[in-house]
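Novice: Predicted model follows, preceded by the sequence.
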Amino acid sequence: MGRGLLCHTTMATQGNKWAIVMSRGIELSDQVVELDFLYPSEGVHKRLDAGYFITSVAATQDQVAVVLSFPKQKPSNTTQETHRTPSFPCELIKENRTKNLYITSLCYGRSIV
């Protein structure tokens, strides 16, 4: 694992099919998947508070899955923000780049009203 970088996993969906990429040799001490029919907010926040990082997110019309990983050694000076928006977040992306925050995962899913 490079300095300041968290190794990422990948997950995607198409219709009702799931695709995942699983890796060996990355420096993680734990990894979990939070799965829900709406958004696994409670489980995600619990893991983030415990030091996990979101490393992948994907959604079908029926489910949302969030992969959270715990690095063996936490990178220094690391920040992660999550956002849910009703449309593509062009302005939010521009604003966050000025704070040196970059997209590490993005997915599209059903809107929850």
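Specialist: Okay, I see it.
Novice: alpha carbons only for contacts and neighbour counts from here, please
Specialist: Noted.
Novice: So which residues of the protein form helices?
Specialist: With DSSP state H as the criterion, the chain has helices at 41-49, 90-97.
Novice: Reformat those as TSV; add mean neighbour count and distance to residue 82.
Specialist: Listed next are these as TSV, based on neighbours: other C-alpha atoms under 10 Å; distance: least, C-alpha to C-alpha, whole Å:
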stretch	mean neighbour count	distance to residue 82
helix 41-49	14	10
helix 90-97	11	11
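Novice: alright, now check it against this:
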Amino acid sequence: AFIFQVVELDFLYPSEGVHKRWDSGYRITAVAATWDQTALILSVPRRKPTDETQETLRTSAFPSQHVKEKWSKNLYLASVCYGRTVS
């Protein structure tokens, strides 16, 4: 359960908003994208998680090698979405 929740919406990627929310205790709980917008739902959990590690990655192709490297560090995918690729 969550005690607060916000939406960060941008035509590219809401990097500044996400980092600001992370600093305030929010964590990404859902993502979505269309050809022209990216939306991230960030929530503050009622109970503080034991592991707060989160990372976002934007690529033009699926980052198989990056994912495998994260697995070796016990970090796993929580969500993937597909939208427009920005050069």
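Specialist: Great, that's in hand. What you are looking at is a predicted structure, and each value in this text was computed from that prediction instead of being measured.
Novice: picking that back up, which stretch among the helices of the first structure comes nearest residue 70 of the first structure?
Specialist: The closest approach between residue 70 of the first structure and any of the helices of the first structure, judged by C-alpha to C-alpha, belongs to helix 41-49 at 9.0 Å.
Novice: average gap between that closest one and the second structure?
Specialist: Average distance, helix 41-49 of the first structure versus aligned residues of the second structure after superposition (mean C-alpha distance after the TM-score superposition for the first structure): 0.9 Å.
Novice: which residues of the second structure fall in strands?
Specialist: 2-10, 27-33, 38-45 (DSSP state E).
Novice: nearest to residue 54 of the second structure, of these?
Specialist: strand 27-33 (7.5 Å).
Novice: how far off helix 15-23 does the closest one point, in degrees?
Specialist: 160 degrees (axes from the mean of the first three to the mean of the last three C-alpha atoms, to 10 degrees).
Novice: how about strand 27-33 of the second structure, aligned to which bit of the first structure?
Specialist: Here strand 27-33 of the second structure aligns to the first structure at residues 53-59, judged by TM-score structural alignment.
Novice: quick one on the thing from earlier: let me know which of the helices of the first structure is the nearest to residue 56 of the first structure.
Specialist: Closest of the helices of the first structure to residue 56 of the first structure is helix 41-49, at 11.9 Å (criterion: C-alpha to C-alpha).
Novice: helices or strands next to the closest one in the packing?
Specialist: If you count contacts as 3 or more C-alpha pairs under 8 Å, 6 or more residues apart in numbering; DSSP states H and E, helix 41-49 of the first structure packs onto strand 64-71.
Novice: Just give me the mean distance for the strand it packs on relative to the second structure.
Specialist: With mean C-alpha distance after the TM-score superposition for the first structure, strand 64-71 of the first structure departs from the second structure by a mean of 0.5 Å once superposed.
Novice: still on that earlier bit, return the most buried member of the strands of the second structure.
Specialist: strand 38-45 (a mean of 20; mean count of other C-alpha atoms under 10 Å).
Novice: Can you tell me how far the counterpart of residue 73 of the first structure in the second structure is from residue 32 of the second structure?
Specialist: Here residue 73 of the first structure is matched to residue 47 in the second structure, going by TM-score structural alignment. Separation of residue 47 of the second structure from residue 32 of the second structure (C-alpha to C-alpha, to the nearest Å) stands at 25 Å.
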